[in-house]
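K.L.:
quick one: sequence and predicted model below, then my questions.
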Amino acid sequence: MDEVEIVVAHSERATLRVGDVFLKVDTDESRSDVEVAAMGMAPIPTPQILWRKSPVLALSALPGTALGRLGEPSAASAAAWASAGAAVRVLHDAPLPPWPGRSPDEFASELDRECDWLATQGVLPADLIARNRQIAEAALRPWAPAFIHGDLQLTHVFVEGDEITGVIDWSEAARGDALYDLATLTLGHEEHLADVVAGYGTEVDLDVIRGWWSLRSLLGVRWLIQHGFDPSSPGCEIDVLRSRM
């Protein structure tokens, strides 16, 4: 009998693997609704939905391995990173999902709250917060909405050789800024940004990408701490913020 592997678990949701089946347990059914709908609309490979019985969603495993992990060197080839960029471009060119995403004003308000918390709690030095907040401003501009994945971490992109086999975890999919996806994919792996952009196939504003790196990292620190993760691990969010100094 296959063993049960805990892929990730915290107070909001958990993902278990049993053989070639992933079981996602989510306390918020609306996130599962988005995930199912987004996978049905996405023009790139996604896991097969095996069954759903709230609060559990059962998905098939994708072939291949994750593009990499935050804080670790990626073993994937430059061609694989370029293939990821090309797949993201196909997604961004697809028809928009019917539900909205977060606006620049919503991101700005969240950034204010998180920077205040980081400073008040003494989690990060004031100059580190101020510098990254300044860089983050580049991302807070009007954008033409695209169909975005919304949480395109490199662990969510699977490759086999130089080819993409699929993308998982679609619960944050929405209308949003295309450069947010590119920034999330390359967070902590700046050395692969040129490969991703080459595969994406169009010029991008690198200052906006850097802005999203800082913004996403500033927004993520409190959540990670409160859910039992360590944003100060080598190569992770706090290292990303320090690299901007």
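P.N.:
That came through, no problem.
K.L.:
can we go C-alpha only for contacts and neighbour counts from here?
P.N.:
Fine.
K.L.:
buried set for the longest helix along the chain?
P.N.:
Criterion DSSP state H: the longest helix present in the chain is helix 206-226. Within helix 206-226, the residues that count as buried by 16 or more other CA atoms under 10 Å are 208-219, 221-222.
K.L.:
any idea how far the spatially closest residue to Glu72 that is not a sequence neighbour is from Thr186?
P.N.:
Excluding the flanking residues, the one nearest Glu72 by CA to CA, 6 or more residues apart in numbering is Gly235, at 7.0 Å. Using CA to CA, to the nearest Å, Gly235 is found at 12 Å from Thr186.
K.L.:
have a look at these two and say which one is more surrounded.
P.N.:
Per other CA atoms under 10 Å, whichever of Gly235 and Thr186 has more neighbours is Thr186, with 23 against 19.
K.L.:
my read: the more buried one touches His192, true?
P.N.:
Yes - here Thr186 lies in contact with His192, judged by CA atoms under 8 Å, at a distance of 6.7 Å.
K.L.:
give the helix, strand or coil label for Leu23.
P.N.:
strand (DSSP: H, G, I helix; E, B strand; the rest coil).
K.L.:
tell me where this protein has strands.
P.N.:
For the chain, the strands defined by DSSP state E cover 4-9, 13-18, 21-26, 49-53, 56-60, 65-66, 146-148, 157-160, 163-167, 174-176.
K.L.:
packing partners for the longest helix of the chain?
P.N.:
Here helix 206-226 touches helix 104-120, helix 126-136, helix 178-186, helix 237-243, going by 3 or more CA pairs under 8 Å, 6 or more residues apart in numbering; DSSP states H and E.
K.L.:
pick the most buried one from these.
P.N.:
Ranked by mean neighbour count, those are led by helix 178-186 with a mean of 24 (mean count of other CA atoms under 10 Å).
K.L.:
what distance separates that helix from the centre of its chain?
P.N.:
A distance of 8 Å separates the centroid of the chain from that of helix 178-186, by CA atoms, centre = their mean, to the nearest Å.
K.L.:
alongside the first one, take a look at this:
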Amino acid sequence: MEDVEVIVAHSQRATLRVGDVFLKVDTDRAHADVEMKAMAMAPVPTPSVLWCEPPVLAIAAVRGKALGVLGEPSTASQTAWAAAGAVIRELHDAPLPPWPGRTLDDVVAELDSECAWLLANAVLPAETIRRNREIAQAALRPWRPRFIHGDLQITHVFVDGDEVTGVIDWSEAAAGDAMYDLATLTLGHEERLNELLAGYGDGADRDVIRAWWSLRSLVASRWLIEHGFNPDAPGCEFDVLRSRMREP
């Protein structure tokens, strides 16, 4: 009998692994619908969908291991990071999905709301929040919509040696800002940005990527705290925000 491994679990959804099958339990049917449609459209390696019986989506495990984890140095090679960049570029150059993504107004409203919560609850020094809100401003500009993954955390890209074998967790995929994907993948791993962009090619804006590091960390912190995660763990969101304070 196969053991059941809990990958992630909180009040919104849970992911379990049983042998070579991942079971994603989510009461919001829209997430599974988007995930299946996005994986069918994306011109990059994705897991195979085995079956879907709401609220459960079953997908096959992908070969290899994650590019890294937040809070620890990535042991993946420079070539693997470049390969990840090339795969992301292929996604960003693909035809747009037919459903809408977040608008600039949505992002601004969320950022203002989350910064207000962080200040009211004093979870970080006010100057850290203020400075990162200032840095985040560079991301708040019109962007050309691209097919983005939308939650391209480092644990969502799998590699085997120097080859990208799969990109997982597509429930946030939509038309959006390409720089957001690049920033999400390198959050807490800023030292690997050059390697990623070597594979991605022309068109990346480093200032906007840095702005998204601040913006994502600001808007994610409350959700993490309220769902039992720790953004103050070494190398995670609070460290990202503090590191911006050391920059000129």
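P.N.:
Right, received. Where do you want to start? Since the structure is predicted, the reported quantities are computational estimates derived from the model, not experimental observations.
K.L.:
where does the TM-score land?
P.N.:
Laid over one another, the chains give 0.99 as their TM-score (TM-score structural alignment, normalised by the length of structure 1), with 245 aligned residues with a CA RMSD of 0.5 Å.
K.L.:
looking at the strands of structure 1, which is closest to Arg89 of structure 1?
P.N.:
Smallest distance to Arg89 of structure 1 across the strands of structure 1 (CA to CA): 9.7 Å, for strand 146-148.
K.L.:
what's that closest one in contact with?
P.N.:
Applying CA atoms under 8 Å, 6 or more residues apart in numbering, the external contacts of strand 146-148 of structure 1 come out as 91-97, 173-178, 181.
K.L.:
again, only this time at 10 Å
P.N.:
Contact with strand 146-148 of structure 1 is made by 38, 41-42, 88-98, 100-101, 170, 172-182, as judged by CA atoms under 10 Å, 6 or more residues apart in numbering.
K.L.:
report the contact partners of the closest residue to Ala126 of structure 1 other than its chain neighbours.
P.N.:
Nearest residue to Ala126 of structure 1 in three dimensions, chain neighbours excluded: Ala119, at 6.2 Å (CA to CA, 6+ apart). With contacts defined as CA under 10 Å, 6+ apart, the neighbours of Ala119 of structure 1 are Pro125, Ala126, Asp127, Leu128, Ile129, Ala130.
K.L.:
I'd like those residues laid out as CSV, including distance to Glu110 of structure 1.
P.N.:
Shown next, in CSV, are those (distance: CA to CA, whole Å):
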residue, distance to Glu110 of structure 1
Pro125, 19
Ala126, 18
Asp127, 19
Leu128, 18
Ile129, 14
Ala130, 15
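K.L.:
nearest to Asp239 of structure 1 among those?
P.N.:
Taking CA to CA as the measure, Asp239 of structure 1 lies nearest Leu128 of those, at 10.8 Å.
K.L.:
that closest one and Leu57 of structure 1, how far apart?
P.N.:
40 Å.
K.L.:
kindly report the same for Asn132 of structure 1.
P.N.:
Distance, Asn132 of structure 1 to Leu57 of structure 1, using CA to CA: 37 Å.
K.L.:
and for Ala139 of structure 1?
P.N.:
Taken as CA to CA, the span from Ala139 of structure 1 to Leu57 of structure 1 is 34 Å.
K.L.:
I'd like the strands of structure 1 as CSV, with mean neighbour count and distance to Glu203 of structure 1 appended.
P.N.:
CSV is the format used below for the strands of structure 1 (neighbours: other CA atoms under 10 Å; distance: least, CA to CA, whole Å):
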stretch, mean neighbour count, distance to Glu203 of structure 1
strand 4-9, 12, 35
strand 13-18, 16, 36
strand 21-26, 20, 36
strand 49-53, 12, 35
strand 56-60, 19, 35
strand 65-66, 20, 26
strand 146-148, 26, 16
strand 157-160, 22, 22
strand 163-167, 22, 22
strand 174-176, 23, 18
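K.L.:
make a markdown table out of the ones you listed and add distance to Ser77 of structure 1.
P.N.:
Below are those laid out as a markdown table (distance: least, CA to CA, whole Å):
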| stretch | distance to Ser77 of structure 1 |
| --- | --- |
| strand 4-9 | 25 |
| strand 13-18 | 27 |
| strand 21-26 | 26 |
| strand 49-53 | 29 |
| strand 56-60 | 25 |
| strand 65-66 | 12 |
| strand 146-148 | 24 |
| strand 157-160 | 10 |
| strand 163-167 | 10 |
| strand 174-176 | 28 |
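K.L.:
nearest to Ser83 of structure 1, of those?
P.N.:
strand 163-167 (6.1 Å).
K.L.:
do I have it right that His92 of structure 2 meets Gly150?
P.N.:
No - if you go by CA atoms under 10 Å, His92 of structure 2 and Gly150 don't touch, sitting 11.2 Å apart.
K.L.:
residues that sit against both of these two, list them.
P.N.:
Joint contacts of His92 of structure 2 and Gly150 (CA under 10 Å, 6+ apart) are Ala175, Gly176, Asp177, Ala178, Asp181.
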